[in-house]
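[1] Could you work out the structure for the sequence below:
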Amino acid sequence: MLPVLLVAVDNTVLSFALPAISEALAPSGQQLLWIVDVYPLVLAGLLVPMGSLSDRLGRRRLLLVGGTGFTVVSALAALAPDAGTLIAARALMAVFGAMLMPSTLSLIRNLFADPVQRRTAIAIWAAGFSAGAALGPVVGGLLLEHFAWGSVFLLAVPVMLPLLVLGPVLIPESKDPSPGPVDPISVVLALATMTPLVFAIKSLTASGLDLLAALCLLASVAAGITFVRRQLARPEPMLDVTLFARPVFTGAVLANLLSVFSLVGFLYFVSQHLQLVSGRSPMGAALVLVPGLVVTILAGLLAVRLVRRFSPAAVITAGLLLNAAAFVLVALTGTWGSDLLLLLAFVLLGAGVGAAETLSNDLILSNVPAPKAGAASAISETAYETGAVLGTAVLGSLLNLAYRRHVEVPADLDASQAAAASETLGGATAVARELPAAVAERLLDSAREAFDSGVLLTSGIGAVLMVVAAVIAHRTLRVTG
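    Okay, the predicted model is just below:
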């Protein structure tokens, strides 16, 4: 559970550290997105290869290697002197992070053969994400009020040390008894599919369809088709793509992906809204979200009981509809500016994500034999991280686009100040500290209104996508009832 806790803490802490990073490192709007995006982008491309590798080399072994590397690089990220270095450190963290997550879920699949025990264990595993998300803002908020932004990355050290010391003693090793050979070409193809896809999405939302975006999309599709054909042709594929022919499996993966899309997209802007628009401290902003994070934990555990009376399809569908309702409330928040509505929206979102994530992960794992658990876990985690990438890339980019189009920069600013203020709300807040009170007030009023102007658009898109996801889940998963 410790690696699960760490990854959740890292993701949530980063969301709350974005305003401080914006002021300290002065990244552009695209660099700010890449600080968030590069980790799940690299992770999404490597999860399937690492999951397959854990089946071959041993899940505990890869878990400990990943834990060691993640801890060391997190400490280095805390010392990054500029945005480019931080992006590079986040990319390297993703390489080791890709070793962590499939190993944890596949170890659970092999430790618990009984379906009820396995479902309960997965609920606890999912609750670990939520507990980390709850711990991250509170501890991170406390650190950000007293120390520099880099302190949030140092959280990895105390979390991972017990794993590295006790893991070899307490965790049993497991692996596929008859693994196939490692396939480097498939690894490259997996990365070549994910990387240009996300880059194209970011480019589309930032500047529309241009030649570069079109070429990236074509490259992604070509690499994806080649990857699938290679897996079908090999006697021992890195990823058994025929699993996607099962409606339950595919529906569970999509439910997983879109649930995380909603969660990460929400956190991207709500953390900035609470601090930079509402004027709350990092700790105060974190406390607003704690009720929703607690509900996420409880919903995951409750889902295990609910499926004794209702089908998994019904529970997952209801969870996705709760996500849609949360985005409708966010749209109202954009109109009324109420932090109470944000709190209620995140409670609804937490309930939906907690239920949908727990049961979708269980359905994914229960559709494969135990020896292939690493590969199946990697598919689940790939869906999770792809949802994280898309949540930030789509909703975050649209939000930044709305900001840039609506912000009005006072004429009193010099060129560098105007450039920083027109890129991000964090940049405008930092510039305002250097200005006379009257000019600063005009800039901040415009910047905050511009930031919130994107709320209605992004929340509307989120609500529609969650309704679509609920329809897909209802149609594909009801065979399990």
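
[2] From now on I want contacts and neighbour counts done on CA atoms only, so please keep to that.
    Noted.

[3] For the stretch 351-481 of the chain, which segments count as strands?
    With strands called from DSSP state E, counting those that start in this stretch, the stretch 351-481 of the chain shows none.

[4] can you give me the helices in it?
    Per DSSP state H, counting those that start in this stretch, the stretch 351-481 of the chain carries helices over the ranges 373-390, 397-406, 415-423, 425-432, 437-477.

[5] next one: the stretch 151-300 of the chain
    156-170, 184-207, 211-233, 247-272, 282-306.

[6] and residue 15, what does it touch?
    36, 267-268, 271 (CA atoms under 8 Å, 6 or more residues apart in numbering).

[7] before we move on, the earlier item: the helices of the stretch 151-300 of the chain: which one's closest to residue 390?
    helix 247-272 (6.2 Å; CA to CA).

[8] Could you name the helices and strands sitting against that closest one?
    Helices and strands touching helix 247-272, by 3 or more CA pairs under 8 Å, 6 or more residues apart in numbering; DSSP states H and E, are helix 2-25, helix 312-336, helix 339-366, helix 373-390, helix 437-477.

[9] now that helix, how far from the centre of its chain.
    Relative to the centre of its chain, helix 247-272 is centred 8 Å away, using CA atoms, centre = their mean, to the nearest Å.

[10] tilt between that helix and helix 437-477?
    Angle of helix 247-272 versus helix 437-477, following axes from the mean of the first three to the mean of the last three CA atoms, to 10 degrees, is 170 degrees.

[11] Most neighbours among the contacts of residue 15, which one?
    residue 271 (26 neighbours; other CA atoms under 10 Å).

[12] Could you give the number of residues near the spatially closest residue to that residue that is not a sequence neighbour?
    In space, and not counting its chain neighbours, residue 271 is closest to residue 16: 5.6 Å by CA to CA, 6 or more residues apart in numbering. Residues near residue 16, counting by other CA under 10 Å, number 30.

[13] Also residue 279?
    Residue 279: 12 neighbours (other CA under 10 Å).

[14] and if you look at residue 61?
    19.

[15] Which strand or helix spans it?
    Using DSSP states H and E, the secondary-structure element containing residue 61 is helix 59-77.

[16] So which of the contacts of residue 15 is the closest to residue 138?
    Nearest member of those to residue 138, counting by CA to CA, is residue 271, at 12.5 Å.

[17] run this one through as well so I can compare:
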Amino acid sequence: METSNASPPAATRREWLGLAVLMLPTVLLALDMTVLHLAVPQLSADLHPTSDQLLWILDIYGFMIAGFLVTMGTLGDRIGRRKLLLTGATAFGAASALAAFATSAEMLIAARALLGIAGATLMPSTLSLLRNMFHQEHERTVAITVWMTGFIVGSAIGPLVGGALLEFFWWGSVFLLGVPVMALLLVCGPLLLPEFRDEQAGRQDFLSALLSVAMVIAVIYGLKDMARNGVSWMPLLSIVAGLVIGVLFVRRQRRLAEPMFDLALFRNRTFSTSVVAMLLTVLALSGAWLMVFQYLQGVLGLSPLHAGLVMLPPAVIQTIVSLLVPRLTRYMSRGVLVSVGLLLSMFGFLAMAMVNGMDNMPWLVAGMTIMGVGVMPMMILGTDMVVSAAPPNKTGAASATSETATELGMALGIAVIGSAGAAVYRAHMAGVLPPDLPADLTLAAGDTLGGALDAASQLPPDVADLVLSGAREGFTQALHTNALIGATIVAITAVMVGWLLARRQAAPDDTTQTETP
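    Presented below is the predicted three-dimensional model:
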């Protein structure tokens, strides 16, 4: 009989090589989220999409990923996580080729939707496989740290890789990155990745899956529409509909003898606190982070490549420091380390609130570096605590919950904090725009920084300078506002984590898993 205090087995070389394989989709998805925006000018000139079609080209990928994460995570628990990963990789590679050679905006939108659905299979599969491959807590933390660096590396090199491809090839080349990466995953995956599934899971409940997809897509669509177009009845109706569907989803899970998603996961304090903390952290980050590239290009006048190079040192430092997180867990508890990191990130946000023009560029770089370093314990250990708190046979659902919280936090950050910054910008512009400007240019310049830059190109030099100086000052104030809101959120999250996770529950044992070589 196995004793409860038996030491879990250490990872072998096969598991560590498998970790390298699992990093492939992680890097690719981070790349895919950044390179498309660089290709928009060439894509628009070739396919001639309408403004609404262009928005769907950019947004449909994120909608599908967010909507299908929970469904795909629970599906992996049932049919096998390696099988789902390899099936998703095949679909992702095929959809990438379809997008690369799209001949119309409608075809590209459809391909991006397929990419999103396929992408939703990759992240929960990779994360749940890590939970089942690395049984010792310290090794699992190291593995998740390495896995997380894939996001950092992919995000950092995205602008550089995308810029290089677009310099020599057509816009579709940014999608073809996915084909060789997925091909390598399909070759190496069966050799290095074991199969895991929950043998006790029942059949997939398709009505629950439909409710889950509709719930998340409706809420995120409403939040993104409000962020772009302001508060109106349509996005509010979408959010309310999503919340109503969410209530129906929860009620159905409670009634089913074999629910698609086990709501009992949220009774674990470590699990629920980590999920909420990750959502709040990403919310704070997205409200300020997404303004930085606009600031570098629209306010400071840097080229996309130059802006990418400016952001490279923070990414490199963040990657190096993140690798120290597992070692630091030997000297302080995870809750304390996460809290200390979030408090450190608060000072990064505050440094960003001091940026004002090219002379303060070091403040911006320092702020982004400190902020990125500070949130890494939350992103690494939070992810680790989410998947470790769940039973091994439920890690697909747990991983999907973690990823969905991240997607929802990003949408909330853009909608809520972004709207606060937009209000500051509009209020500033209302007081500085010349009263004799044409109505359409006044509306465009007073709405967004991009609109102000476009309006200035149509005005005489003296008036254009007035509009540009006002827009740059207004956007700088908006950046300061978002940074201060972000600092407040991470400070509150740090206190919450320190209080609720002071005595973190031990992770469940690994005796319930089923492995198929």
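
[18] What value does the TM-score take for this pair?
    Overlay of the two chains. TM-score (TM-score structural alignment, normalised by the length of the first structure): 0.87; 480 aligned residues with a CA RMSD of 3.4 Å.

[19] want to throw the contacts of residue 15 of the first structure into CSV with distance to residue 156 of the first structure?
    What follows is these, written out as CSV (distance: CA to CA, whole Å):
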residue, distance to residue 156 of the first structure
36, 17
267, 21
268, 21
271, 21
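
[20] Residue 255 of the first structure: which of those residues is nearest?
    Residue 255 of the first structure has its nearest neighbour among the contacts of residue 15 of the first structure in residue 267, at 18.6 Å by CA to CA.

[21] Trace the closest one over to the second structure, please.
    Using TM-score structural alignment, the equivalent of residue 267 of the first structure in the second structure is residue 289.

[22] just how off-centre is stretch 381-392 of the first structure within its chain?
    5 Å.

[23] In the second structure, what stretch matches it?
    Under TM-score structural alignment, the match for stretch 381-392 of the first structure is residues 403-414.

[24] what's the neighbour count on the aligned partner of residue 389 of the second structure in the first structure?
    Aligned by TM-score structural alignment, residue 389 of the second structure pairs with residue 367 of the first structure. Neighbours of residue 367 of the first structure under the rule other CA under 10 Å: 14.

[25] so who does the residue nearest to residue 367 of the first structure when sequence neighbours are not counted touch?
    Nearest non-adjacent residue to residue 367 of the first structure, counting by CA to CA, 6+ apart: residue 249, 6.8 Å away. Going by CA under 8 Å, 6+ apart, residue 249 of the first structure touches 243, 363-364, 367.

[26] Quick check: the corresponding residue of the first structure for residue 80 of the second structure vs residue 107 of the first structure, distance?
    Matched to the first structure by TM-score structural alignment, residue 80 of the second structure sits across from residue 58. Counting by CA to CA, to the nearest Å, the separation of residue 58 of the first structure from residue 107 of the first structure is 10 Å.

[27] rewinding a little: pull the contacting residues for the match of residue 80 of the second structure.
    173-176.

[28] May I see the ChimeraX selection of the buried members of those residues?
    Those of those that count as buried under 16 or more other CA atoms under 10 Å are selected in ChimeraX with:
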select :174,175,176
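
[29] Greatest separation within the contacts of residue 58 of the first structure: which pair is it?
    Across these (CA to CA), the longest gap, 10.7 Å, separates 173 and 176.

[30] Quick check: closest non-adjacent residue to residue 104 of the second structure.
    residue 47 (5.5 Å).

[31] distance of the one you found from residue 162 of the second structure?
    Counting by CA to CA, the gap from residue 47 of the second structure to residue 162 of the second structure is 19 Å.

[32] More neighbours: the two, which one.
    residue 162 (24 against 15).

[33] Trace that one over to the first structure, please.
    Match for residue 162 of the second structure (TM-score structural alignment): residue 140.

[34] and that match, what does it touch?
    Residue 140 of the first structure sits next to 13, 16-17, 152, 282-283 when contact means CA under 8 Å, 6+ apart.

[35] Please, which helix or strand holds it?
    helix 115-146.

[36] how big's the offset between that helix and the second structure?
    Once the two are superposed, helix 115-146 of the first structure sits an average of 2.1 Å from its aligned residues in the second structure (mean CA distance after the TM-score superposition for the first structure).

[37] what about the closest residue in space to residue 297 of the second structure that isn't next to it in sequence, how many neighbours?
    Leaving out its chain neighbours, the residue that sits closest to residue 297 of the second structure by CA to CA, 6+ apart is residue 303, at 6.1 Å. Residue 303 of the second structure: 13 surrounding residues under other CA under 10 Å.

[38] Now do the same for the residue nearest to residue 367 of the first structure: its match in the second structure.
    Match for residue 249 of the first structure (TM-score structural alignment): residue 271.

[39] that older thread, identify the contacts common to residue 58 and residue 107 of the first structure.
    Joint contacts of residue 58 of the first structure and residue 107 (CA under 8 Å, 6+ apart) are residue 174.

[40] how near is residue 342 of the second structure to residue 487 of the second structure?
    9 Å.

[41] again but with residue 35 of the second structure, I slipped
    29 Å.

[42] the more surrounded of those two?
    Taking neighbours as other CA under 10 Å, residue 35 of the second structure and residue 487 compare with residue 487 leading, 29 against 23.

[43] Isn't that one up against residue 352?
    No - Residue 487 of the second structure is beyond contact range of residue 352, at 9.9 Å (criterion: CA atoms under 8 Å).

[44] And residue 157 of the first structure, what's its match in the second structure?
    Match for residue 157 of the first structure (TM-score structural alignment): residue 179.

[45] how far out from the middle of the chain is the one helix or strand residue 108 of the second structure maps to?
    Mapping residue 108 of the second structure onto the secondary structure by DSSP H and E places it in helix 105-133. In terms of CA atoms, centre = their mean, the centre of helix 105-133 of the second structure is set 13 Å apart from its chain centre.

[46] after superposition, how close is it to the first structure?
    Mean for helix 105-133 of the second structure is 2.5 Å (mean CA distance after the TM-score superposition for the first structure).

[47] before we move on, back to that, contact partners for the residue nearest to residue 104 of the second structure?
    103-105.

[48] top of those residues by neighbour count?
    That'd be residue 105 among these, by other CA under 10 Å, with 21 neighbours.

[49] Just to check, that residue is in contact with residue 49?
    Yes - using CA under 8 Å, residue 105 of the second structure is in contact with residue 49, at 5.5 Å.
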